[in-house]
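In: Quick one, what's the 3D model for this:
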Amino acid sequence: MKLIIRADDFGFSEGVNYGELAVLKTGLVKSIGLMVNMPGTKQALHITNKFPEVCLGLHANLVVGRPSADPNIVGSLLQENGDFISSKTYRRLLKEGKEVFTDEAAVRIEVEAQISRFYQLTGKLPEYIDTHAVHSDHLYSVVRKLAKKYNMVFLATDPKFSANLSANPTRLSSSASFYQQGGNPDNYINLIGNEMVKNKNKFSYIVIHPGYLDDIVLAKSSFTQIRTHDVAMIKSKNTKKWLEDHQVQLLSHRALKEVK
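Out: Got it, this is the predicted structure:
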């Protein structure tokens, strides 16, 4: 069995970064997505220097913080105070049956600016790209085109938008949903383990949001205790034992890259 454990929101805040550091130390997480426009971005980069083997992607963020592009050009994505329109607002609009991120030109400019910012910070392009918090066909369409332009892996929630993949792994049950239903972090591995066994040696992946809480997380994220649970889940002896007992091969997004 093959499994990718992808950790999102790297750079969101200092508290999140310390949680990400904790899971990186376990060696189980091989792919991690960097947010380039958040308070913890520079600290996150210092952490990645300690783990050069980790696959570093861009966690494109258009819902929290301020843009990387000129605000005058991407104004349709912003509130009056200059911050991005929040994910809470977008989710409300989606619930009302409305489309979001319809200004694809502005979306492209901002995502491309974040790719450029990633390059400025790291000296290289992202190895993969994904998006933060809100799922939208308009957003995915733009990201897919940019993934192709820059030859980055894009493993989209909706497979029709994925790009540059040599394999299309199955996404397993969400850890966030598991905790919200009262699940114990020690037992999450049993849930996804059963799913992996049923998949019969197929490629799978999960998305986690490890972190510790600080004022930035409490003020700007709906994911709070979920983050600490994800840290506990990855550090759990049960998680490590199940993966070892079942000889699960832990991989990164590099294993998905289409050979051209």
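
In: alpha carbons only for contacts and neighbour counts from here, please
Out: Will do.

In: and the longest strand for the chain?
Out: Ranked by residue count under DSSP state E, the longest strand found in the chain is strand 2-10.

In: which residues touch whichever helix or strand comes after it?
Out: Using DSSP states H and E, the helix or strand that directly follows strand 2-10 along the chain is helix 14-24. For helix 14-24, the surrounding residues in contact (Cα atoms under 8 Å, 6 or more residues apart in numbering) are 7, 9-11, 29-30, 39-40, 43-44, 47, 51, 210-214, 217, 227-228, 231, 234-235.

In: Which members of those residues are positioned in strands?
Out: Per DSSP E, the subset of these in strands is 7, 9-10.

In: and which of those residues is nearest residue 193?
Out: Among these, residue 7 lies closest to residue 193 (Cα to Cα), at 18.3 Å.

In: Another for comparison:
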Amino acid sequence: MEVLFNADDFGLTKGVNDGIIEAFVNGVVGSATLMMNGPAVEHAVKAAKRHPGLKVGIHLVLTWGKALCPDLHSIVDREGIFRWRSDFRKRTVPDLKETEKEWRTQMEAFLSTGLPLHHIDSHHHIHGWEPLRELTLRLAEDYRVPVRFVESLRTSPDYLLTEALWTDFYGKGVTSNIFDQLRMIPADKVEVMTHPAFVDTELQAISSYAEPRNAEREILCSLKIPDWVRIL
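Out: The predicted model follows:
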């Protein structure tokens, strides 16, 4: 089995960035996805350039923080903050033209860093929301990169980064027996979603998921890789 450990939220805080780099240098993390509206994006880009072996994708955002595109109306409030949150499925569908405009702005901001774009995923997996499915596939095609597996894209395997996504390495699911769990998945190529960090005050102030990131980092740096696994 091929396994890609991806670290989400690259660029959120310096502690998150440092934790991701630590889990890459001394652990199993092979890629990270950069959220272009994060407060520590410049710090993340510099760190990634010091470690060119780390594959970096984009963590498209529509449910946290401020938009990058200044010319938006319906998908942001008066301060430019996105109107959607993690419970987006209970809310109205965003304007697709404005969403595409913002996401392309984020994509172009990523490319302007000079980092090679590895793949696309999103904060809270919103790229897997059925109303945004065609937009996600269009971006993948236009930018010629694969997309994180989500159920709504299962029928478009040619666009997918892996055959499956493991999201249970999170919260109470952060345990060192992850390979035992992955072995039960009927897939040859799996992505594991992770959130390693050195928890800092900035993270505690802006994220409801903070302290478990320390445990994630420690476990990701101590895992023993079975002989049936190839880390990507």
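
In: picking up where we left off before, for PyMOL, what selects the buried ones among the contacts of helix 14-24 of structure 1?
Out: Buried residues among the contacts of helix 14-24 of structure 1 (16 or more other Cα atoms under 10 Å), as a PyMOL selection:
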select buried, resi 7+9+10+11+29+30+40+44+47+210+211+212+213+217+227+228+231+234+235
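
In: Out of the contacts of helix 14-24 of structure 1, name the ones that lie in helices.
Out: 43-44, 47, 217, 227-228, 231, 234-235 (DSSP state H).

In: mind putting the residues you listed in a markdown table, distance to residue 177 of structure 1 included?
Out: Formatted as a markdown table, those follow (distance: Cα to Cα, whole Å):
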| residue | distance to residue 177 of structure 1 |
| --- | --- |
| 43 | 29 |
| 44 | 26 |
| 47 | 28 |
| 217 | 19 |
| 227 | 12 |
| 228 | 14 |
| 231 | 15 |
| 234 | 16 |
| 235 | 19 |
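
In: ok, the residues you listed vs residue 62 of structure 1, which is closest?
Out: residue 217 (16.4 Å).

In: how close does the closest one get to residue 97 of structure 1?
Out: 28 Å (Cα to Cα, to the nearest Å).

In: what residue of structure 1 takes the place of residue 196 of structure 2?
Out: For residue 196 of structure 2, the aligned position in structure 1 is residue 210, judged by TM-score structural alignment.

In: Not counting sequence-adjacent ones, nearest residue to its match?
Out: Among residues not flanking residue 210 of structure 1 along the chain, residue 227 sits closest, at 4.5 Å (Cα to Cα, 6 or more residues apart in numbering).

In: hang on, that neighbour packs against residue 214?
Out: No. When contacts are counted by Cα atoms under 8 Å, residue 227 of structure 1 is not listed as touching residue 214 (11.3 Å).

In: hey, what's in contact with both of these two?
Out: By Cα under 8 Å, 6+ apart, no residue touches both residue 227 of structure 1 and residue 214.

In: Would you mark the buried spots in stretch 136-146 of structure 2?
Out: Within stretch 136-146 of structure 2, the residues that count as buried by 16+ other Cα under 10 Å are 136-137, 139-140, 143, 145-146.

In: can you check stretch 46-61 of structure 1 too?
Out: Buried, per 16+ other Cα under 10 Å, within stretch 46-61 of structure 1: 47-48, 54-61.

In: now stretch 219-232 of structure 2
Out: 219-221, 231-232.

In: coming back round to it: secondary structure for the buried residues of stretch 46-61 of structure 1 - can I get that in JSON lines?
Out: What follows is these, written out as JSON lines (DSSP: H, G, I helix; E, B strand; the rest coil):
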{"residue": "47", "secondary structure": "helix"}
{"residue": "48", "secondary structure": "helix"}
{"residue": "54", "secondary structure": "coil"}
{"residue": "55", "secondary structure": "strand"}
{"residue": "56", "secondary structure": "strand"}
{"residue": "57", "secondary structure": "strand"}
{"residue": "58", "secondary structure": "strand"}
{"residue": "59", "secondary structure": "strand"}
{"residue": "60", "secondary structure": "strand"}
{"residue": "61", "secondary structure": "coil"}
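
In: Out of these, flag the one nearest to residue 118 of structure 1.
Out: Closest to residue 118 of structure 1, out of all of the buried residues of stretch 46-61 of structure 1 and judged by Cα to Cα, is residue 58, at 7.2 Å.

In: which residues are in contact with stretch 67-81 of structure 1?
Out: 37, 62, 82-85, 101, 103, 106-107, 109-110, 113-114, 117.

In: Ranking by neighbours, what's the top pick from those?
Out: The most neighbours of any of these, using other Cα atoms under 10 Å, belong to residue 62, which has 27 neighbours.
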